[in-house]
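Trainee: quick one, what's the 3D model for this:
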Amino acid sequence: MTARQAIAAVADTYTETTATTAPAGRETPPAASASPDGPLGWRGYDDARARAHARTGEEESVVTALATIGGRESVVLSFEFRYLGGSLGERTGDRLEAAYTLARARGLPVVSLIATGGSRMQEGMRALAQLQRVARQSALNRAAGLPQIAVLRDPTTGGGWATLGAAADVILALPGAQVGFAGSRVRPPDADPYAYSAEGQLASGQIDTVVPPDQLRGTLQQWMHLLCPPPRSRTGTVEPAPVPYALGAPGLPETGWGAVVRARETGRPRAEAYLDAYFDDRKEISGDRCGGADPGIRCGFGRREGRTIAFAAQCGTATRPAGFRTAARLIRLADRLGIPVLTLVDTPGAANDAAAERAGAGAAIAEVFAALATAEVPVTSLLIGEGGSGGALALAAPGRLWATPDSYFSVITPELAAAILKRDATQIHETADQLRIRPQDLLELGVIQGIVPPP
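Mentor: As a prediction, the model looks like this:
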């Protein structure tokens, strides 16, 4: 697929943009275009570019355009791999900088359709330095609260992956695409090919999803609707997400242990049931961008009655470090975009095995606490099952926590509390009562704002 075919495959309409922007202090064209054979005088470089132009009809390895995707205007960057392997040179950097600048000027998201082998060797360090330009432009757009979505085509390697790809807010990939910092010719000879594939990067938490080509257009349209809602007043107040209704059995537990038993029932409604009931449609992100993904936590964005609301929902399992980091990523992204957040709390606690400790459980939990503490958008939290210690509290918004009748929240599970206090098993029920973990206890103690009713 050519660069223009890639744009046409996802856009309703598009118009190519041709302006370029030189870096501050450089008013003349880049050396790559002004000097014979580029800034290094690389013999044959001009001829190679001429052949690439004849083969592709393009003047550079990237095409930039103003496009509408699902009715939402955006700036699209699309790489032409047949032009010197989609490599980044100085003129590529000029085009990319101009495109990011245009997106900021118009308040538009950036969608990158990437297919590149990395930096252009024929321009040496002048080419490699373009990564710093791209990284700066991406950071400026991020600071401006503008979404960035990347689509990883085959291949997406080198600096293109480490800037345009990996730095995006949402990362989609086509099946079987090569994805990795190391290109195919520089990897160790015994390297596992799966680690450099879209599927392998999804498993290791580096991308959000793999999308078949025939679903890419619709998927991008959904993400544009979720991340680019009709403009609200950016100086106005963000309305909090409404508190969900309780989906489980009504009636409050009589004892502390009764609350524990109800919260641990296998048939109790879990996160997926609450998300299905709450949202009209939704899309999920995946992975912590640090090498891990936790299926026990669901994070993403959904539409409810015409509004976009971000969500982070524990699924009743012990939350792993990757899950906490993914939740923190979600909260920070929603905060940047001005989107309210809903968290669903349901975990027996943070994972406490050796693997979790090696993966930085404490640091990951601290990251979520910090994300919630500093979020400027409102965060609404609902305890829907087990509230196990700090692993649950990490996702509970301070001062905006509600509970369902079939939930409990405790500083520690009654069993472990009894063990620490050197009580025998017959005293676990008594310990549960003393901990005051029932929803009505939490309300009386001022831990929650209320107990939500059924629909």
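Trainee: going forward, measure contacts between C-alpha atoms and count neighbours the same way
Mentor: Fine.
Trainee: what's the neighbour count on A31?
Mentor: Using other C-alpha atoms under 10 Å, A31 has 17 neighbouring residues.
Trainee: what's the separation between it and R126?
Mentor: According to C-alpha to C-alpha, to the nearest Å, A31 and R126 sit 9 Å apart.
Trainee: and for E444?
Mentor: From E444 to R126 the distance is 65 Å (C-alpha to C-alpha).
Trainee: who's more crowded, the two?
Mentor: For the pair E444 and R126, the greater number of neighbours falls to R126 (21 against 13), based on other C-alpha under 10 Å.
Trainee: skipping its backbone neighbours, what lies nearest the more buried one in space?
Mentor: Distances taken as C-alpha to C-alpha, 6 or more residues apart in numbering place E90 nearest to R126, at 6.8 Å, with adjacent residues excluded.
Trainee: surely V377 forms part of a strand?
Mentor: No - under DSSP: H, G, I helix; E, B strand; the rest coil, V377 sits outside any strand and is assigned coil.
Trainee: wait, isn't it in contact with L333?
Mentor: No - judged on C-alpha atoms under 8 Å, V377 makes no contact with L333 at a distance of 10.7 Å.
Trainee: in what helix or strand does V151 lie?
Mentor: Using DSSP states H and E, V151 sits within strand 148-157.
Trainee: want to put them side by side, so please do this one too:
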Amino acid sequence: MQYLEFEKPLAEIEGKAEELRALARQNDKMDMEKEAAALDRKAETLLRDLYKGLTAWQKTQVARHPERPHCKDYIEALFTEFTPLAGDRNFADDHAVMGGIARFHDRPVMVIGHEKGHDTKSRIERNFGMARPEGYRKAIRLMDMADRFGLPIVTLIDTPGAYPGKGAEERGQSEAIARSTMKCLEVGVPVIATVIGEGGSGGAVAFAAGNRVAMLEHSVYSVISPEGCASILWKDAEKMREAADALRLTAQDLQKLGVIDRIVQEPLGGAQRGRDETIAAVGKAIQSMLTDLSGQSREALVKDRRQKFLGMGAKGLAA
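Mentor: Below you'll find the predicted structure:
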């Protein structure tokens, strides 16, 4: 288990418990289980206290935890008969974006998401989840296909933001993001979006302009990263804690503002401590949101999305 900065006290306690158990395994005559169990109870209490009042910056750290389940994990666990579809039919295939036809609870759907990768090799291949223009154009192509065949669209968002490189800008990054966002808004099928980690900038909005938007409890969703915001406002990236608070990027803040519709609870200690439980909870949320939209006409679905985004933020104006 990789520990975050604010989890260091927890790391010490759990480390000591593991040391005691390691000693017992080496020597059959040593019985350390009682002492180790006491440390386990102490660790659980500390974990509960730590996660009871996470700051916005701490939630950002949890959302970025490398051991959280990623898009590929959700697709493998929740969807059957997944058939990946590659390429934007123009330039290349962007491995930061996964997409294809699958079955969800035996219902045909189109699933699209950002994939960060799980080790050094796959993270480089996936560009750490930062899509280039061809990734968004691939998504547009898949959304068009879903619209043509009446398939609900399920998106899984986990990106620091769109890739900011020179080549991406030369190939029309902003235009591709804008068209992907527009496509989400105009298709005549249900669009269900879930932020499973980071929802960064326009790179996230391009997949999140849906009829229903959910967020995991410790995920974040913002127009800019706390570090980027701090660099612009205070010329100091180290003020990211203040920036995180000001951005109101947590699921709890965004639900109050009406930006998202639902918060999916995570296990104690975050998704990284209960991957299977987290994936199952996201699956239940997706099923519930799809059920809410089932049977609605094309016109009703488009109108629902329009009204949702026109009214966004109204809930928080008086706060």
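Trainee: got a TM-score for the two of them?
Mentor: Counting by TM-score structural alignment, normalised by the length of the second structure, the TM-score of this superposition works out to 0.62. Behind it: 206 aligned residues with a C-alpha RMSD of 1.7 Å.
Trainee: ranges for the strands of the stretch 351-455 of the first structure?
Mentor: 379-388, 401-403, 408-410, 450-451 (DSSP state E, counting those that start in this stretch).
Trainee: in the second structure, what range does the longest one match?
Mentor: In other words, strand 379-388 of the first structure. Matched against the second structure by TM-score structural alignment, strand 379-388 of the first structure falls on residues 191-200.
Trainee: aligned to R68 of the second structure, what sits in the first structure?
Mentor: By TM-score structural alignment, R68 of the second structure lines up with R268.
Trainee: kindly report the same for D158 of the second structure.
Mentor: So, by TM-score structural alignment, D158 of the second structure is matched to D346.
Trainee: next, count neighbours for its match.
Mentor: What D346 of the first structure shows, counting by other C-alpha under 10 Å, is a neighbour count of 32.
Trainee: doesn't A312 make contact with it?
Mentor: No - counting by C-alpha under 8 Å, A312 is not a contact partner of D346 of the first structure; they are 10.8 Å apart.
Trainee: what's in contact with stretch 107-124 of the second structure?
Mentor: 66-67, 70-72, 95-103, 125-131, 139, 142-143, 146, 151-159, 207 (C-alpha atoms under 8 Å, 6 or more residues apart in numbering).
Trainee: from one end of that stretch to the other, what's the distance?
Mentor: End to end - C-alpha to C-alpha - stretch 107-124 of the second structure spans 33 Å.
Trainee: what does stretch 111-131 of the first structure give?
Mentor: 17 Å.
Trainee: for S74 of the first structure, helix, strand, or coil?
Mentor: strand.
Trainee: what about it, distance to A310 of the first structure?
Mentor: 21 Å.
Trainee: what is the equivalent residue in the second structure for L442 of the first structure?
Mentor: Per TM-score structural alignment, L442 of the first structure is aligned with L254.
Trainee: need the three-state assignment for the nearest residue to I339 of the first structure once chain neighbours are set aside.
Mentor: Nearest non-adjacent residue to I339 of the first structure, counting by C-alpha to C-alpha, 6+ apart: I309, 6.0 Å away. Secondary structure, three-state DSSP: I309 of the first structure is strand.
Trainee: aligned partner of I309 of the first structure in the second structure?
Mentor: Checking TM-score structural alignment: I309 of the first structure goes with V109.
Trainee: coming back round to it: mind putting the strands of the stretch 351-455 of the first structure into a markdown table with mean neighbour count and distance to D154 of the first structure?
Mentor: Converted to a markdown table, those look like this (neighbours: other C-alpha atoms under 10 Å; distance: least, C-alpha to C-alpha, whole Å):
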| stretch | mean neighbour count | distance to D154 of the first structure |
| --- | --- | --- |
| strand 379-388 | 28 | 38 |
| strand 401-403 | 27 | 45 |
| strand 408-410 | 29 | 48 |
| strand 450-451 | 20 | 51 |
